[in-house]
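Asks: when you get a sec, could you give me coordinates for this:
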Amino acid sequence: MRDLVVKDNALINASYNLDLVEQRLILLAIVEARESGKGINANDPLEVHAESYINQFNVARQTAYQALKDACKDLFARQFSYQEINKRGNVENVLSRWVSEIRYIDDEATVKLIFAPAIVPLITRLEVQFTKYELQQISNLSSAYAVRLYELLIAWRSTGQTPVIELTEFRNKIGILDDEYTRMGNFKDRVLNLAIAQINEHTDITVKYEQHKKGRNISGFSFSFKQKKGVTANANRKSSNTLDLFSKMTDAQRHLFANKLSELADMSKYSQGTESYAQFAIRIAEMLQNQEKFEELLPYLKKVGFNAK
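Replies: The predicted structure is shown next:
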């Protein structure tokens, strides 16, 4: 199953400033809510394991948990703003925090967070306009500005182009503070051109921008983008290759590798209660009979010597 992230467009267009790890933490929490079936509410914590962060973003194992822990603490102090229309037709400017509670468990390399009440409907309200994308699309983006720009752009996927976004508004949406990159040359080099280069290299779209002027000064930007050719074909080819591996695994191989996986530290998040390694191995063998679970466990199978050729 693909990792989908869904955000209400009011949140996509919110003005906030998060660093890269904080954005990744939130996205992983959203995916965890969808995959676990827990949903997102203002009462129950969502868990994010360091192992998930390592696997999704290909980061160093020795620093992954500390990065998540620091991000959790920083996120607790963060704020974001957005606008809503009230029942009388007037604009309400809303200021809220992202999370109302955080926890971290050093012995389990796990952090937990509870989203603030104000943000829950923005993430879960899917009957209104929403933007969704595969988490994989932003996994290789190392610039927080690139992640924000990608989110802003795909909200306009149906048209492939944005309206003109006024410069101050764009800076706010992309997460730039008032005293950062005040010179246009620095802004383009460190933010705009860097973000576009990463998006063009690592995601499923290619984008270009046009600058707009009032007199001699740049007053805003508009963006146009298109889907890369072959992205769908590559996804289908990957799915076909996985199906081929799944169909060729024999029962003997399934039980052999299930036993190996049961002792793999990376598989701890799949274990249940106090079950023994043998019981865990039996359950893994059953999981490997399901194509979606096989695809999910394939990276771990490769770690214990499964020949993916």
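
Asks: going by C-alpha atoms from here, please, whenever you check contacts or count neighbours.
Replies: OK.

Asks: all helices of the chain, in order?
Replies: For the chain, the helices defined by DSSP state H occupy 9-12, 20-36, 50-57, 61-76, 120-124, 144-154, 167-174, 184-187, 193-202, 231-248, 251-262, 277-287, 291-303.

Asks: between the ones you listed, which one is nearest to Glu108?
Replies: Proximity to Glu108 (Cα to Cα) singles out helix 50-57 among those, at 8.7 Å.

Asks: can you pull the buried residues of that closest one?
Replies: Neighbour-count burial for helix 50-57 flags 50-54, 56-57 (criterion: 16 or more other Cα atoms under 10 Å).

Asks: here is a second sequence; please produce its structure as well for comparison:
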Amino acid sequence: MSEFIAKPNFYVEGKEIVISKSNALIEGAYDLSPAEHDLLTLAVNKLHNQGTGGKQVFISAQEFSTANKINSNYSYEVLKETAQRLYDRKLSCTIYLDELKQMAGEEDIYTIARPKNSHKPTKLNFRWLQAVSYQEQSGFIYLMFSDPLAYLISKTGEAYTKYDYAKTIDLNGFHTKRLYELVNKWKGASPTNGKQYPQIVMALDEWKEFFGCADKYPQTAEFKRRVLLPSIKQINEQKDFILTLEQEKVGRIITHFVISIQDNQKPKKKEFKDPFKDAVTVATFTGTTDKDKIKPSAWQAKGLSDGQINKLKVFGKEFCDANSDKMPENFKGSYNDLIDYWALMLQNPNHVGGFKMTQELLSR
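Replies: Model (predicted):
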């Protein structure tokens, strides 16, 4: 605790956040909210990079706010809400028993990376946390990871994936964040079967388990429409990758989904700036400047206020129907209940832009 108080913030303004995450976690199966996924990703990465060992980590509201480029008041609410749910969250991962090490009598006989020699897959089912506490006065969340998770973090150097955390903060939805991590894990793989690009190939049940929805979407078409396609669309819009979805069938039954990965990430080049061209050219007929044209609305820059959320409730049916893709499975409440459920996302400038009809309804 004294070390945390003396040096509380690992994630600070202006510091690039490169996530290093165990491939066992990248390919594991679990279900979290977007905020829970962000928090645990930052916490796991912080513990790994601090290199202090153990299984305890603190994330301050200031760190969470800085990393996700959101309002600090919103960060306090996120940490408080998240702390109430995280203890019950579970996951499953696969590690490998190195049978040669076992026969040799070595102590550390498990590995994240599949050994080149004889091995046996071992599935772990466990909780993320052994304990969690939110300290409201100090504004930080305390996480004590479970023993299996602490073990995976200690093994991150064996097989891990790195990616720029900033690329994930504008991705709406847990499924998209999960797929983005998986794409980064597979992007450097060698193409097989004569294909031009690396591919992620999994059976339908494996995809559903990966996204934490094994007991949802009994119709394959619904899973494809509500999980795979929206996630692929968002990642493609980011333009770092071009993902292509294919499906394999036995007769008329879809057995596998295949995602091809075209990696478009290149070192950024300095743009040539024409010294004779004014950056804020005045439009001939409208009198507006280029800067005016791209300036976002206040609600896009800051998130919605309570008053604006209440105005959306006046047009509740229209708003909820337009954003039905964000509705939780089997939601039973009213339109107002659903908007209240979305409130934290609507107040978050990184997520509010993903909601349809917002400007139209606020302007009425």
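
Asks: work out the TM-score between the chains.
Replies: For this chain pair, the superposition-based TM-score is 0.68 by TM-score structural alignment, normalised by the length of structure 1; 231 aligned residues with a Cα RMSD of 2.3 Å.

Asks: aligned partner of Phe257 of structure 2 in structure 1?
Replies: Phe257 of structure 2 maps onto Phe221 of structure 1 when the alignment is built from TM-score structural alignment.

Asks: tell me how many other residues crowd the closest residue to its match other than its chain neighbours.
Replies: Leaving aside its sequence neighbours, Phe221 of structure 1 sits nearest to Gln211 (Cα to Cα, 6 or more residues apart in numbering; 4.5 Å). Using other Cα atoms under 10 Å, Gln211 of structure 1 has 14 other residues around it.

Asks: then the one 4 residues further on?
Replies: Here the count is done by other Cα under 10 Å, and Gly215 of structure 1 has 7 residues near it.

Asks: same check on Leu40 of structure 2?
Replies: Per other Cα under 10 Å, the neighbour tally for Leu40 of structure 2 reads 18.

Asks: list the residues that contact it.
Replies: For Leu40 of structure 2, the contact set (Cα atoms under 8 Å, 6 or more residues apart in numbering) is empty.

Asks: please name the nearest non-neighbouring residue to Leu149 of structure 1.
Replies: Ile174 (6.4 Å).

Asks: burial count for the counterpart of that neighbour in structure 2?
Replies: Under the alignment (TM-score structural alignment), Ile174 of structure 1 pairs with Phe211 of structure 2. By other Cα under 10 Å, the residues close to Phe211 of structure 2 number 21.

Asks: same check, this time on the one 10 residues further on
Replies: Residues lying near Ala221 of structure 2 (other Cα under 10 Å) number 12.

Asks: do the same with the one 5 residues further on
Replies: For Arg226 of structure 2, the number of neighbouring residues by other Cα under 10 Å comes to 14.

Asks: what do you get for Arg183 of structure 1?
Replies: Using other Cα under 10 Å, Arg183 of structure 1 has 9 neighbouring residues.

Asks: which position in structure 2 aligns with it?
Replies: Arg183 of structure 1 maps onto Gln219 in structure 2, by TM-score structural alignment.

Asks: from Gly51 of structure 2, how far out is that match?
Replies: 45 Å (Cα to Cα, to the nearest Å).

Asks: quick check: Phe246 of structure 1 vs Arg254 of structure 1, distance?
Replies: Applying Cα to Cα, the value for Phe246 of structure 1 to Arg254 of structure 1 is 10 Å.

Asks: what do you get for Thr162 of structure 1?
Replies: Per Cα to Cα, Thr162 of structure 1 is found 50 Å from Arg254 of structure 1.

Asks: next: Asn186 of structure 1.
Replies: Distance of Asn186 of structure 1 to Arg254 of structure 1, computed by Cα to Cα: 55 Å.

Asks: more neighbours, the two?
Replies: Counted by other Cα under 10 Å, Asn186 of structure 1 and Arg254 do not tie: Arg254 has more neighbours, with 19 against 13.

Asks: so for that one, what's the nearest residue that isn't a sequence neighbour?
Replies: Once flanking residues are discounted, Arg254 of structure 1 sits nearest to Ala285: 5.8 Å by Cα to Cα, 6+ apart.

Asks: doesn't Lys260 make contact with the one you found?
Replies: No. Using Cα atoms under 8 Å, Ala285 of structure 1 makes no contact with Lys260, being 10.6 Å away.

Asks: higher neighbour count, the two?
Replies: Ala285 (22 against 17).

Asks: what's the counterpart of that one in structure 2?
Replies: In structure 2, Ala285 of structure 1 lands on no residue (TM-score structural alignment).

Asks: then Gln136 of structure 1?
Replies: Using TM-score structural alignment, the equivalent of Gln136 of structure 1 in structure 2 is Ala166.
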